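> sharing a model prediction with you, sequence too.
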Amino acid sequence: MPMDEPQTTTFATTDGDAFEQFFTSAYGSMRIHHEDRPRLRYRGVHAGLFTLDSIEWSARLNIEVEPLNKIIVSRVTTARIQIAYGQDDWRFTAGDLCLAPYPERPYLNNLRPGELRNCILDPDMVTRVAATAPGRRPQRLRFTTCAPVTSAAAAQWWATRGYIADLLDDPQPGASPLMLANAGHLLAAATLTTFPNNALTDPTSEDSQDAHPASLRRATAFIDENAHRPISPADIAAAARITIRAVQLAFRRHLDTTPTEYLRRVRLHHAHRELLAADPGTGVTVGAVATRWGFANHSRFSAEYRATYGVLPSHTLRR
């Protein structure tokens, strides 16, 4: 479940034992071989099912990584890193984006001094975002390489991380659980489209047959009844009893939209109704309503609200 508030951790040390202990607590079991007295600086923001962090170290590190049960996406800031698993060997330098692709297997990591910025994702959350319908063509989510599919996909992933990092660092009152869950789902979806895996394929003929109006009615009814909850595309597909690819096809075929965009419109409608019913004398604010319904960027919320209802949300609240 998402946390009520993100939790920030900072850490710094030059003690070798403390260095290894902290790596293990932050990422999972590993053995670190390093020079004497390496300097480590760390800052991380934990938001339930995902963590964004940055880590800087001063010595060359050779790390024997045990199975982590985490999906870790890293952007190399100033370091050079090498990831080795069996016969596979990947090397990355400053500006590169990479993935630790085998969360259930051990691997070797060689790092030159520098900095990484990481995104740590819960594998179960990523699996739910990628999931097909229960009982049909089950398959285990598996990433197949450390490198992004294209440089454009890597740039889009980094932009997504930056947007969410800004959200978590916003000094305004904390993000709602709904907003944090949406952020986690967005990072998971970005990771699935950035790194090759066995989950995202084109709709099959079976998916096409399942994308009929009855499936769409089940999907829209689920969204309408659960818009206040942190639901994912996988949840919508499960409620409709079809695969995530089939539900996407049904929304595109019959409504010319996507499940995510339909959910966004439903949440905007609920925010509109809440603003209409609110008494401005009780301290209700547009920002609080937007946050409660999962709209992290208040200026974008205002623009979308005005495009839909013809007035700014502040006008609705003051009417």
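Noted; the coordinates are in hand.
> all contacts plus neighbour counts: C-alpha atoms, from now on.
OK.
> OK, contacts around Asp207?
Neighbour list for Asp207: Ile242, Thr243, Arg245, Ala246, Leu249 [criterion: CA atoms under 8 Å, 6 or more residues apart in numbering].
> I'd guessed the fourth one sits against Ser205; true?
Spelled out, it's Ala246. No: using CA atoms under 8 Å, Ala246 makes no contact with Ser205, being 9.5 Å away.
> show me which of these two is the more surrounded one.
Counted by other CA atoms under 10 Å, Ala246 and Ser205 do not tie: Ala246 has more neighbours, with 28 against 10.
> ok but that one is inside a strand, no?
No: counting by DSSP: H, G, I helix; E, B strand; the rest coil, one finds Ala246 to be helix, located in no strand.
> below is an additional structure, to be compared with the one above:
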Amino acid sequence: MIIDESFQTTDVGEAEQIARRVYPRAELREPATGDFAYQHFTRGENGVNFTRFKINSRMDIAVDFHDVAAFGLRLAGRYAVESNRDQIDSSQPFLFTPGPGSSGSEELDVLMVNIDTEHLAKAAAARQGVDDARLVFGRHEAVSPVMRAHWMRTVNYAWNSVIQVSDVFHNDAIRAATFETVVTAALAAFPIDVAARARTFDFASSAAVRRAKAFIEDNADQALTVTQVAEAARMSVRALQLGFQRELGTTPMGHLRDVRLDAARAELRAADEDTRVADVARRWAFANLGRFAAQYRARFGENPGDTLRR
């Protein structure tokens, strides 16, 4: 069902009832001081919605985020936030994890992306190749500056180009694709994992492993980290490691090492008399020559110098 609604009120009790349309267990704890005005704008569908709240005065709010993950972006005002008794830095995109949350605000303008945990779990299951997903939430901030920036770009596009443009929002194909992108970005940007799961082969997981392999092979001469590979594959590090183990019998970094060794061997075989083993090793991101030689022997049964002299 499509949600498309907007409200304004100057009554605190009515504001609480409106807030409960999004968070059924919301409670406006303290009476507002001075003039009070509340604005509420929501659009969404199928377990995903964008809601913008504006409250012009001081207000303390308690919410039990029951079966929902609420991703917040403070646009203006003061906003002191807690989620499951953890204090949250609201100057950056943040996550209210399922459970009790509270806030104290003044002149608040905040955008919330609310995703039902059931919807989020189904997306996580499909993404990680599992039959059934039980979500495990980590910290309340993004996993890295890069993923935080990606999340902000995704939310800004969805909000400014789709949600607020009525004709675009009511286009079924655009709305569905936008919400799918938002859910995928949320799973990638925040520390949300899957536990107690039953595995099954999944073409989405296989495709992600192929993306990771291609990224490794295209950038094998660079100083890659497993986090960079996971971001390129659009998977969590844990899911990527499990996918590589299941499909290739190795780890992402193990595959990277083998790609580099194969490339170094090919270069040594084609080398001229001026080529040095150390130069080839460095070219393929082996900083330690002794470790390179040991790994080379383990893979090919000979020293790199033996290959060079043939």
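Arrived safely. Bear in mind that the values here come from a model prediction, so they are computed numbers and not experimental data.
> tell me the one among the contacts of Asp207 of the first structure nearest to Asn109 of the first structure.
Closest approach between the contacts of Asp207 of the first structure and Asn109 of the first structure, by CA to CA: Arg245, at 35.4 Å.
> report the buried residues of stretch 260-275 of the first structure.
Using 16 or more other CA atoms under 10 Å as the test for burial, stretch 260-275 of the first structure gives 260, 262-272, 274-275.
> farthest pair within these?
Pairwise distances among these were taken by CA to CA; the largest, 22.6 Å, belongs to Thr260 and Leu275.
> for Asp53 of the first structure, state which of the contacts of Asp207 of the first structure is nearest.
Nearest to Asp53 of the first structure out of the contacts of Asp207 of the first structure is Arg245 (CA to CA; 32.1 Å).
> secondary structure class for the residue nearest the centre of the first structure?
The residue lying closest to the centre of the first structure (CA atoms, centre = their mean) is Leu187, at 2.0 Å. Classification of Leu187 of the first structure by three-state DSSP places it in helix.
> corresponding residue for it in the second structure?
For Leu187 of the first structure, the aligned residue in the second structure is Val182 (criterion: TM-score structural alignment).
> residue in the first structure matching Ala124 of the second structure?
Checking TM-score structural alignment: Ala124 of the second structure goes with Ala130.
> please name the spatially closest residue to that match (chain neighbours excluded).
Ala199 (6.0 Å; CA to CA, 6 or more residues apart in numbering).
> I'd assumed Ala131 was in contact with the one you found.
Yes: at 7.4 Å, Ala199 of the first structure and Ala131 qualify as touching, with contact defined as CA under 8 Å.
> between these two, which has more neighbouring residues?
Using other CA under 10 Å, the more surrounded residue of Ala199 of the first structure and Ala131 is Ala131, with 24 against 19.
> isn't that one right next to Ile244, touching?
Yes: using CA under 8 Å, Ala131 of the first structure makes contact with Ile244 at a distance of 6.7 Å.
> shared neighbours, the two?
Contact with both Ala131 of the first structure and Ile244 is made by residues Ala234, according to CA under 8 Å, 6+ apart.
> can you give me the strands for the stretch 101-250 of the first structure?
Taking DSSP state E, counting those that start in this stretch, the strands of the stretch 101-250 of the first structure run over residues 107-111, 114-121.
> buried deepest among those, which one?
Highest mean neighbour count among those (mean count of other CA atoms under 10 Å): strand 114-121, with a mean of 21.
> so where is that one in the second structure?
On the second structure, the counterpart of strand 114-121 of the first structure by TM-score structural alignment is residues 108-115.
> that stretch vs the first structure, average offset?
Its aligned residues in the first structure lie a mean 1.1 Å from stretch 108-115 of the second structure after superposition (mean CA distance after the TM-score superposition for the first structure).
> before we move on, what about stretch 71-78 of the second structure?
Average distance, stretch 71-78 of the second structure versus aligned residues of the first structure after superposition (mean CA distance after the TM-score superposition for the first structure): 1.2 Å.
> would you map the helices across the stretch 151-300 of the first structure?
Using DSSP state H, counting those that start in this stretch, the helices of the stretch 151-300 of the first structure run over 151-169, 177-194, 205-210, 213-226, 233-240, 244-255, 259-277, 286-292, 298-309.
> whereabouts in the second structure does the last one align?
Under TM-score structural alignment, there is no match for helix 298-309 of the first structure anywhere in the second structure.
> tell me which other helices or strands that helix touches.
Contact here means 3 or more CA pairs under 8 Å, 6 or more residues apart in numbering; DSSP states H and E; on that basis helix 298-309 of the first structure packs against helix 286-292, helix 313-318.
> cool, thanks, talk later.
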